[in-house]
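Asks: kindly return the folded structure for what I paste below:
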Amino acid sequence: MKHKFFDRSNEQACRIIFAGAIAIAVASIYLVYRRRKYRKKDFVSTSPFYEDGHPMERYIFSLTNDNQPIQAMVEQGGDCYAVHLDGKYAGSLWQDEENSLQWIAQDEALKPFVSDIGKKLSNVYSRDGFSAILMGTYPEVVATDWKSSETLEVIVEQETDLEIFATFLKDEVMNLVSFDDHLDLIVKKAHDAYFVIITVN
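Replies: Just a heads-up that it's a prediction; the model follows:
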């Protein structure tokens, strides 16, 4: 008597397994492609920033004016810093080598903020100033919030793939760090309970 190796039920099960394997393979290829495309487009091209082929460091600070919050974006180009206040160019500032390295600005719109910006720039490479570096380096970061002296909450755009961004940040964050203090980054989206913790030092 000749035996069939598979009956109909086994054939159907094999087809389902085979189809599932193909689906998993296609999904894996897509995720790898998406990760490479996302990483190349959204990270490598924006960190660091470039102007005329030269690297430019960018920092984003929070200031106040008449008790109203103002976002200051400060870009370093050589010995000068270009400053945008709430998205509008306000002027440039620099340190006067002949006057005890005091911060100087000639633009009237910028003069009221020179002292505060100068203090923040002087502190930018410490743990306390690290949020300005994160926001200036990654456009995906829309806000930061200190939960404690050692814990910084990092809020990213809703459209950002959190897993990919967190993985990339974990690999690259030490290239941005100039301090030895311990810091925990809580990376998440606004109004979302899910988060990823990245430990620095």
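Asks: drop to CA atoms for contacts and neighbour counts, all remaining ones
Replies: OK.
Asks: report the central residue of the chain.
Replies: With distances taken as Cα atoms, centre = their mean, the residue of the chain nearest its centroid is Y138 (3.1 Å).
Asks: which stretches of this protein form strands?
Replies: Listed from the start of the chain, the chain has strands (DSSP state E) covering 49-51, 54-65, 68-77, 80-85, 88-96, 102-105, 141-148, 151-156, 183-189, 195-200.
Asks: mind listing what's buried along the shortest one?
Replies: By neighbour count on 16 or more other Cα atoms under 10 Å, the buried set for strand 49-51 is F49.
Asks: ok, now the second one?
Replies: Buried residues in strand 54-65, counting neighbours by 16+ other Cα under 10 Å, are found at 56-61, 63.
Asks: of all the residues you listed, which two lie farthest apart?
Replies: Between any two of these, the greatest separation by Cα to Cα is 21.7 Å, found for M56 and L63.
Asks: and stretch 134-143, how far apart are its ends?
Replies: From the first residue to the last, stretch 134-143 extends over 9 Å; the measure is Cα to Cα, to the nearest Å.
Asks: about what we covered before: can I get the strands of the chain in CSV with distance to S9?
Replies: Written out in CSV, the entries for those read as follows (distance: least, Cα to Cα, whole Å):
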stretch, distance to S9
strand 49-51, 60
strand 54-65, 63
strand 68-77, 65
strand 80-85, 69
strand 88-96, 69
strand 102-105, 80
strand 141-148, 53
strand 151-156, 49
strand 183-189, 46
strand 195-200, 44
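Asks: which one of the ones you listed lies nearest to E163?
Replies: When the strands of the chain are compared by Cα to Cα, strand 195-200 sits nearest E163, at 8.0 Å.
Asks: one step back: among the strands of the chain, which comes closest to N175?
Replies: The closest approach between N175 and any of the strands of the chain, judged by Cα to Cα, belongs to strand 195-200 at 10.9 Å.
Asks: here's the other one to compare against:
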Amino acid sequence: MERKEVTSLFSEVEKSVISWAKAHRSELIIGGIFGFSLTTAYLIFSKKHFKLAKPLKPLEPGLNMERYIFEIPTDSGIKEAVVETSGECYGVTLDGKYIGSMWRDENLGLQWDTLDEELAPHIWDIASKLSEAFSRQGYPSLLKGAYPEIESTQWKSSETLEVVISKETDMEVFTTFLKDEVLNLVDFEEHLDLIVKKADDPYFVIIGIN
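Replies: Reported below is the predicted structural model:
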């Protein structure tokens, strides 16, 4: 087919398309509006129900997992809460039992939310602890979460925190490692002394922060 014939053919096709579009303009407008409405409705529905897609099972531990250990009040006394996260969702274990997950909901102004009935009564206590986790007062929760060798912590003064490690832990190895790494967990400027020791052992090591 010669070039002139090809050009003429394309011209005829173009005219036909334009003519059809003019004749069906109203249908095209209605179709466009309908398609836009469907897309908008889908986006609104997806955002509204986004939280339903949050994981409702324990998060798998990983290299990027952040872990906090708090003590919170419950109807049956003070209990230990372990909070783990590798993203926006926080898995909560209370007194050794996984009770659900929580997250900041954009539809609620970034307030904490959960779909788990067992977790719901404790969500504000845990949220309060999380909010101060990177302060000096909340530092024990970070230490206990990061180092399983730590059995307990106790404030001796506003600037002194006693850290008790397990009897099986090598004191020299642990304190050397802690001195090198502990500043990575610090996000406050106040001074703090860590007194690292084992239970029922007079020997201790002081690690100064800031």
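Asks: next, the TM-score between them, please.
Replies: Scored by TM-score structural alignment, normalised by the length of the first structure, the superposition of the two chains gives a TM-score of 0.72; 152 aligned residues with a Cα RMSD of 1.6 Å.
Asks: circling back to that earlier point, out of the buried residues of strand 54-65 of the first structure, which comes closest to N201 of the first structure?
Replies: Among the buried residues of strand 54-65 of the first structure, Y59 lies closest to N201 of the first structure (Cα to Cα), at 21.6 Å.
Asks: quick one, what contacts the closest one?
Replies: Contacts for Y59 of the first structure were tallied using Cα atoms under 8 Å, 6 or more residues apart in numbering; they are 73-75, 132-137.
Asks: one more: H191 of the second structure?
Replies: Residues near H191 of the second structure by Cα under 8 Å, 6+ apart: 159, 208-210.
Asks: report the buried members of those residues.
Replies: So, of the contacts of H191 of the second structure, I209 end up buried under the neighbour-count rule (16+ other Cα under 10 Å).
Asks: mind putting the contacts of H191 of the second structure in JSON lines, distance to K48 of the second structure included?
Replies: Listed next are the contacts of H191 of the second structure as JSON lines, based on distance: Cα to Cα, whole Å:
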{"residue": "E159", "distance to K48 of the second structure": "46"}
{"residue": "G208", "distance to K48 of the second structure": "48"}
{"residue": "I209", "distance to K48 of the second structure": "45"}
{"residue": "N210", "distance to K48 of the second structure": "45"}
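Asks: for the contacts of H191 of the second structure, which one is nearest S19 of the second structure?
Replies: Within the contacts of H191 of the second structure, distances to S19 of the second structure taken as Cα to Cα reach their minimum at N210, with 77.9 Å.
Asks: got the contact list for the closest one?
Replies: With contacts taken as Cα under 8 Å, 6+ apart, N210 of the second structure has the following neighbours: 189-192.
Asks: grab the longest helix from the first structure for me.
Replies: Ranked by number of residues, the top helix in the first structure under DSSP state H is helix 8-39.
Asks: and stretch 185-195 of the first structure, which stretch of the second structure?
Replies: Against the second structure, the aligned range for stretch 185-195 of the first structure is residues 194-204 (TM-score structural alignment).
Asks: can you give me the buried ones in the matching stretch?
Replies: For stretch 194-204 of the second structure, the neighbour count (16+ other Cα under 10 Å) marks 194-198, 204 as buried.
Asks: out of those, what pair is the most spread apart?
Replies: Set against one another by Cα to Cα, those have their most distant pair in L194 and K198, with a gap of 12.9 Å.
Asks: which residues touch the corresponding residue of the second structure for R127 of the first structure?
Replies: For R127 of the first structure, the equivalent position in the second structure is taken to be R136, counting by TM-score structural alignment. By Cα under 8 Å, 6+ apart, R136 of the second structure lies in contact with 188, 190, 192.
Asks: now L161 of the second structure
Replies: Residues in contact with L161 of the second structure (Cα under 8 Å, 6+ apart) are 153-155, 192-195.
Asks: mind naming the longest helix for the second structure?
Replies: Within the second structure, and with DSSP H defining each element, the longest helix by residue count is helix 25-48.
Asks: in the first structure, what residues pair with that helix?
Replies: Helix 25-48 of the second structure lines up with nothing in the first structure when matched by TM-score structural alignment.
Asks: same check, this time on stretch 152-163 of the second structure
Replies: Under TM-score structural alignment, the match for stretch 152-163 of the second structure in the first structure covers residues 143-154.
Asks: against the second structure, where does stretch 71-84 of the first structure fall?
Replies: If you align by TM-score structural alignment, stretch 71-84 of the first structure falls on residues 80-93 of the second structure.
Asks: for the matching stretch, which positions count as buried?
Replies: For stretch 80-93 of the second structure, the neighbour count (16+ other Cα under 10 Å) marks 81-86, 89-93 as buried.
Asks: could you dump those to CSV with distance to D105 of the second structure?
Replies: CSV is the format used below for these (distance: Cα to Cα, whole Å):
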residue, distance to D105 of the second structure
A81, 21
V82, 21
V83, 18
E84, 18
T85, 16
S86, 17
C89, 10
Y90, 12
G91, 15
V92, 17
T93, 20
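Asks: just flag the most distant two among the residues you listed.
Replies: Distances among the buried residues of stretch 80-93 of the second structure were taken as Cα to Cα; the most separated pair is A81 and S86, at 16.9 Å.
Asks: any idea how far E84 of the second structure is from Y139 of the second structure?
Replies: Looking at E84 of the second structure against Y139 of the second structure, where the rule is Cα to Cα, the gap reads 16 Å.
Asks: oops, could you answer that again for S19 of the second structure instead?
Replies: When distance is defined by Cα to Cα, S19 of the second structure is 73 Å away from Y139 of the second structure.
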